[in-house]
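need a structure here:
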Amino acid sequence: MVSTLTFPKGGVHPPESKGLTEQLPIQVMPLPAELHLILGQHIGAPCTPTVAKKAAVGEGDLVADVSKGLGVPLHAPAAGSIKAIATAAHPIRVTTPSITLAVDREAQPRQWTADQWQQLTAQELLQKVHDAGIVGIGGAGFPTHVKLKPPADTPVDTLLLNGAECEPYITADHRSMVEKAEEIVEGAKILLKILGIKTCVVGIENNKPDAIAAMTAAVRAAGGDDSDISVVTLQVKYPQGSEKQLIQAITGRKVPAMALPSAVGVVVHNVSTTRAVYEAVALGKPLIEKVVTISGRGIVKPANLLVKIGTKVSDIVEYCGGISDEVAKVVLGGPMMGFAVSTLDIPVTKTTSAVLFLTKEEIDTTPLSSCIRCGWCLDACPMGLEPKEIGLYVEANRPENTEQFGVFECFECGSCAYVCPAKRPLVQFVRLAKMKAKRS
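All right, here's what the predicted structure looks like:
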């Protein structure tokens, strides 16, 4: 095991708060009565339904697809019938087009049978990844098959698997590495064959020694081919799991501004996405379920749950024993990059990593004040940007002038807002600036 690695610029150390769930094995949540399948589950064009109301569908059947533009298909997570093609609650857009599936809880679960994939060509493997609807599980939901076709003028030599899981509270990737390490390693081999390269490095923060041990053992046990897969230990520092920071920490390469990782010969995938690739290729199973961390001191029974895509948060709450009267905020995702929601009717999507039920003791309710120009946000920003200036320009109604401060290079990690003594909503300022600058 090598010495711990990290990125050189910025970063913060928020309380990890992983103790509630890091030792809890993954549980399979029973099927709810209904699933609500949002049609826009990834970056790019939303899906268009391929089924009609009242149609019967089986587990894994295609229910929506993208015919034009960037996108991947959507599948039925369970057998049942199409109850409605309408809308569902959304954490940002309030409501969004969706398919409501009435679940047949008496139907037998589909059996996914392992098959040999080694004789398939890279193009055939890539097609299987697309057809299974795989997107980046650990981030913004970029279609995985597109990431696996880097531009011809930027040849790739290294695959990085992101097992950092640096966000507080979230332990879904951690438990997946501990319990499904062999599947992740086989998924890595599939990705290497698609990319036509040999080298893969798995980066895991050193607060997950059991995951490091499990993944290291799985790599040693795999063998049998000429792939070069290794595990490296990362320092605990947020946002270690960001693509550009992970690349710099492990390879020393710095991705240029507004460039893709392939510009420095690297492709990055989350470990859970890699496991989904294994299931798609080796089992023929589309992305219809995922591990979600349910945590915070406001939920009666914290858990790492394997839930079907489209499961409502309210159904999860019922399964986990309800919430306490002390809950002050419900967050989809982590506390740094997630979104606070006002309803429990929001369904899980392919990119939902956690649902947090935070009490007053777990959140900071200090009111915001004017910028005191302390410069702490400049020190914390891992991209070397100027968050305070972006905020000041947005307040002055000049968002179109924020590009000079790197607003489009910001990936909204929240490090600046975390350290701000004035409690300014710097991430929200950035999001507003991006939205208004694109419209101008």
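
make it CA atoms for all contacts and neighbour counts henceforth
Noted.

what residues are up against residue 226?
residue 198 (CA atoms under 8 Å, 6 or more residues apart in numbering).

can we see that at 10 Å?
Residue 226 sits next to 189, 197, 198, 199 when contact means CA atoms under 10 Å, 6 or more residues apart in numbering.

who wins for neighbours among those?
Using other CA atoms under 10 Å as the neighbour test, the contacts of residue 226 are led by residue 189, with 25 neighbours.

Do I have it right that that residue meets residue 230?
No - taking CA atoms under 10 Å as the definition, residue 189 is not a contact partner of residue 230, at 11.9 Å.

Spit out the residues that contact those two alike.
Common contacts of residue 189 and residue 230 (CA under 10 Å, 6+ apart): 199, 200.

What is the burial count for residue 28?
Residues contacting residue 28 under the criterion other CA under 10 Å number 14.

again, but for residue 140
Residue 140 has 14 nearby residues by other CA under 10 Å.

what's near enough to touch it?
Counted by CA under 10 Å, 6+ apart, residue 140 has contacts 41, 42, 43, 350, 351, 352.

I'd guessed the first one sits against residue 139; true?
Meaning residue 41. No - using CA under 10 Å as the test, residue 41 is too far from residue 139 to be in contact (11.6 Å).

The two: which is more packed in?
Taking other CA under 10 Å, residue 41 and residue 139 do not tie; residue 41 has more neighbours (25 against 20).

Specify the local secondary structure of the more buried one.
coil (DSSP: H, G, I helix; E, B strand; the rest coil).

before we move on, what about residue 32?
With three-state DSSP as the basis, residue 32 sits in coil.

Ok, residue 221 next?
For residue 221, the assignment made with three-state DSSP gives helix.

so it touches residue 229, yeah?
No - the criterion here is CA under 10 Å, and residue 221 misses it with residue 229 at 11.2 Å.

between those two, what contacts are shared?
residue 185.

neighbour count winner among these two?
Set side by side, residue 221 and residue 229 show more neighbours around residue 229, with 22 against 11, by other CA under 10 Å.

Look up how far residue 192 lies from the more buried one.
Relative to residue 192, residue 229 is positioned 10 Å away (CA to CA, to the nearest Å).

Can you pull the residues that touch both of those two?
159, 198, 199, 200.

which residues touch residue 430?
Taking CA under 10 Å, 6+ apart, we find residue 430 in contact with 387-388, 390-391, 394, 399, 402, 406-408, 410-412, 436.

Output those residues as JSON lines; include the columns neighbour count and distance to residue 210.
Converted to JSON lines, these look like this (neighbours: other CA atoms under 10 Å; distance: CA to CA, whole Å):
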{"residue": "387", "neighbour count": "26", "distance to residue 210": "37"}
{"residue": "388", "neighbour count": "25", "distance to residue 210": "40"}
{"residue": "390", "neighbour count": "26", "distance to residue 210": "41"}
{"residue": "391", "neighbour count": "24", "distance to residue 210": "41"}
{"residue": "394", "neighbour count": "21", "distance to residue 210": "45"}
{"residue": "399", "neighbour count": "24", "distance to residue 210": "46"}
{"residue": "402", "neighbour count": "22", "distance to residue 210": "44"}
{"residue": "406", "neighbour count": "18", "distance to residue 210": "38"}
{"residue": "407", "neighbour count": "24", "distance to residue 210": "38"}
{"residue": "408", "neighbour count": "17", "distance to residue 210": "37"}
{"residue": "410", "neighbour count": "21", "distance to residue 210": "33"}
{"residue": "411", "neighbour count": "15", "distance to residue 210": "30"}
{"residue": "412", "neighbour count": "18", "distance to residue 210": "30"}
{"residue": "436", "neighbour count": "15", "distance to residue 210": "45"}
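
Before we compare anything, build this one as well:
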Amino acid sequence: MTQSTQTSSQTPTSSPKLWKFHGGIHLPDEKALSNQGPVVEAKLPTQLVIPLAQHIGAPARPCVQPGERVFKGQMIGEPQGYVSAPVHASSSGVVRAIEPHAMPHPSGLPAPCVIIDTDGEDAWAPDRPEPVADFQSLDAEALRARIRMAGIVGLGGASFPSSVKLNPGQDQPIDTLVLNGAECEPYITCDDLLMRERASEVVTGARILLHLLGTGRVLIGIEDNKPEAIAAMRQAVAEQQAQTPAQLEVVEIPTLYPSGGEKQLIRILTGREVPTHGIPAQIGVVCQNVATVAAVADAVLRGQPLIERYVTVTGRGIAQPGNFRVRVGTLASELIAASGGYSGELAKLIAGGPMMGMTLQGDAVPITKAMNCLLALTPAESPDPGPAMPCIRCGQCAQVCPTSLLPQQMYWHARAKDLDKVQDYNLFDCIECGCCAHVCPAHIPLVQYYRYAKNESWAREREKQASEHAKRRHEAREARLERLERERKAKLRKKKEAITPKTKAAPGQSAAVGGAEQSSVSSAADTKTDTAKTDTAGSVQ
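Prediction:
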């Protein structure tokens, strides 16, 4: 367990106590590339490619047909199951097709998308939910339903359906709401600009969640390399503090990667540790990204589903880095063109940041709810580390791991495909932040090994579940056949028992008749014998 530290006062009126998490690294933030200007409204594209799977859980099921006219904000994909989220049209137009399209994924494999030819009218759906002037008039269930049907998911990168996260259950009382404004990964500045320009909406969204959760405190954590965002948020809190009995506090935290990780930020702000294989609700905390909270305000107060988001387009491979307000479904290529296109040689294009983002095969992929950044790196920014060398057991990976794991041991067992052993070292506590790989002098792609081990473990678990399911079905079938056989035999036995008395009476009756007939024959024979004797006697005389 790490030692807690008392920090200096971060606000004129309070001295919040901050805690440290284990490990972490200092990285060049490179945020000045894109945070110098205001957010630009991206041009409405002529075609939108809207994926049906933009969240953790079951993908949405299409509820429109090719050739159908749709409107802005209209649901085009309905949720399937509890852990799912609907998908909405980002603008009005006509559905051209529902077909697979390349997705922002390292594999480049296609996934089902609704392709819409926009009409330029940008007309809202007539059945758009009515705005709510007083959110306090709605109960928690109504607010959750509104958030769910607005398709809101985590916009910090995890894309977990927010309505599920905001339903911890009655046995999990929540006392603290944590808003994540850390944005710790280099290059990304969309949350920074969001807090500067829409601080009031963020605070209003926080008040909505406080009302929904029945929570008395909200802590807004922002790294100290975002002074403008901190000032804007503090002003918005001061303006709205009188409208809520809860405590709202903006907390300035040290810049250290990955302080924006959910478990790490909770540790910094509250000193509490999320248990292994656990969730923050188990320790009385719910954590939401600031962009997610702003989307909640849009859904509740304006009846607007999640159809757009802020996206950072940056890197020295981009001519004019900046931030854009983008419709979901806009192709990345159009956003890059709006940024002046590529400049110079491009080493790689990443969806997300340089540490946890995924390298794309091309830019013909749509912007999704989870994509917060398009990062174009030059060879100078992303040099080839060269081939991996043998591990020298230096231990640097363990020193920087923010979840206090043993990356070296996990690597050895993952490499040996010993999945049970690697899980013994709490594999699934790894947040894949990349700190271990960043400091590894042997250039071993450690995170890739952990992802491999996770995927193999999940696959094995699915096979185990499928095998157990098949076994249960087989046993149920055998039991059913055995029961049917018992029932058949029981019916046959009852039938035999029903006809057994009749069968016993028939032989008796047959014997009596046979005896009578035999008696009659004997009597007749005797009569004939007596007659014969009489005749014989008469003749002799």
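
out of the shared contacts of residue 229 and residue 192 of the first structure, which are inside helices?
Of the positions in those, not one sits in helices, assigned by DSSP state H.

and those residues as TSV, adding distance to residue 336 of the first structure?
Below are these laid out as TSV (distance: CA to CA, whole Å):
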residue	distance to residue 336 of the first structure
159	26
198	34
199	32
200	28
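
Show me what residue 232 of the second structure aligns to in the first structure.
Matched by TM-score structural alignment, residue 232 of the second structure corresponds to residue 214 in the first structure.

likewise residue 202 of the second structure?
Checking TM-score structural alignment: residue 202 of the second structure goes with residue 184.

for its match, what are its contacts?
Residues near residue 184 of the first structure by CA under 10 Å, 6+ apart: 161, 176-177, 190, 215, 218-219, 270-279.

In helices, which of those fall?
Short answer: the contacts of residue 184 of the first structure in helices (DSSP H) are 176-177, 190, 215, 218-219, 271-278.

Compile those residues into TSV and extend it with columns for distance to residue 205 of the first structure and neighbour count.
Listed next are these as TSV, based on distance: CA to CA, whole Å; neighbours: other CA atoms under 10 Å:
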residue	distance to residue 205 of the first structure	neighbour count
176	14	21
177	12	27
190	24	22
215	12	25
218	17	19
219	17	21
271	13	31
272	15	26
273	18	28
274	18	26
275	19	22
276	21	29
277	23	34
278	23	26
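
Among those residues, which one sits closest to residue 25 of the first structure?
Nearest to residue 25 of the first structure among those, counting by CA to CA, is residue 176 at 9.0 Å.

so that closest one touches residue 271, yeah?
Yes - if you go by CA under 10 Å, residue 176 of the first structure and residue 271 touch, sitting 8.1 Å apart.

so what's in contact with these two at the same time?
Each of 163, 183, 184 lies in contact with both residue 176 of the first structure and residue 271 under the rule CA under 10 Å, 6+ apart.

What's the local residue count around the alignment partner in the first structure of residue 403 of the second structure?
Correspondence of residue 403 of the second structure to the first structure, assessed by TM-score structural alignment: residue 383. Residue 383 of the first structure is flanked by 18 other residues according to other CA under 10 Å.

Same question for residue 370 of the first structure.
The local packing of residue 370 of the first structure (other CA under 10 Å) involves 10 other residues.

Can you tell me what it aligns to in the second structure?
Using TM-score structural alignment as the criterion, residue 370 of the first structure maps onto residue 390 of the second structure.

Over to that match. Which of the three states is it?
Three-state call for residue 390 of the second structure (three-state DSSP): coil.

Grab the nearest non-local neighbour of it.
Closest residue to residue 390 of the second structure apart from its sequence neighbours, by CA to CA, 6 or more residues apart in numbering: residue 442 at 6.4 Å.

What lines up with residue 295 of the second structure in the first structure?
If you follow residue 295 of the second structure across to the first structure using TM-score structural alignment, you land on residue 276.

For residue 308 of the first structure, see how far away that match is.
From residue 276 of the first structure to residue 308 of the first structure the distance is 13 Å (CA to CA).

One more: residue 243 of the first structure?
As judged by CA to CA, residue 243 of the first structure and residue 308 of the first structure stand 27 Å apart.

Tell me who's in contact with the residue minimising distance to the centre of the second structure.
By CA atoms, centre = their mean, the second structure has its centre lying nearest to residue 56, at 2.2 Å. Listed by CA under 10 Å, 6+ apart, the contact set of residue 56 of the second structure reads 83, 84, 85, 153, 154, 158, 159, 160, 161.

So what does the first one match up with in the first structure?
When you say that, I think you mean residue 83 of the second structure. By TM-score structural alignment, residue 83 of the second structure lines up with residue 70.

how about the helices in the stretch 1-150 of the second structure?
Applying DSSP state H, counting those that start in this stretch to the stretch 1-150 of the second structure gives helices spanning 140-149.

just the strands in it please.
40-41, 47-51, 61-62, 69-70, 75-78, 87-88, 93-102, 110-118 (DSSP state E, counting those that start in this stretch).

export the contacts of residue 226 of the first structure to a markdown table and tack on distance to residue 329 of the first structure?
Shown next, in a markdown table, are the contacts of residue 226 of the first structure (distance: CA to CA, whole Å):
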| residue | distance to residue 329 of the first structure |
| --- | --- |
| 189 | 41 |
| 197 | 45 |
| 198 | 45 |
| 199 | 43 |
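
can you tell me which of the residues you listed lies nearest to residue 108 of the first structure?
residue 189 (31.7 Å).

Setting aside sequence neighbours, what's the nearest residue to that closest one?
residue 227 (7.2 Å).

follow-up on the earlier one: out of the contacts of residue 226 of the first structure, which sit inside strands?
Here DSSP state E is the test, and the contacts of residue 226 of the first structure give residue 199 as lying in strands.
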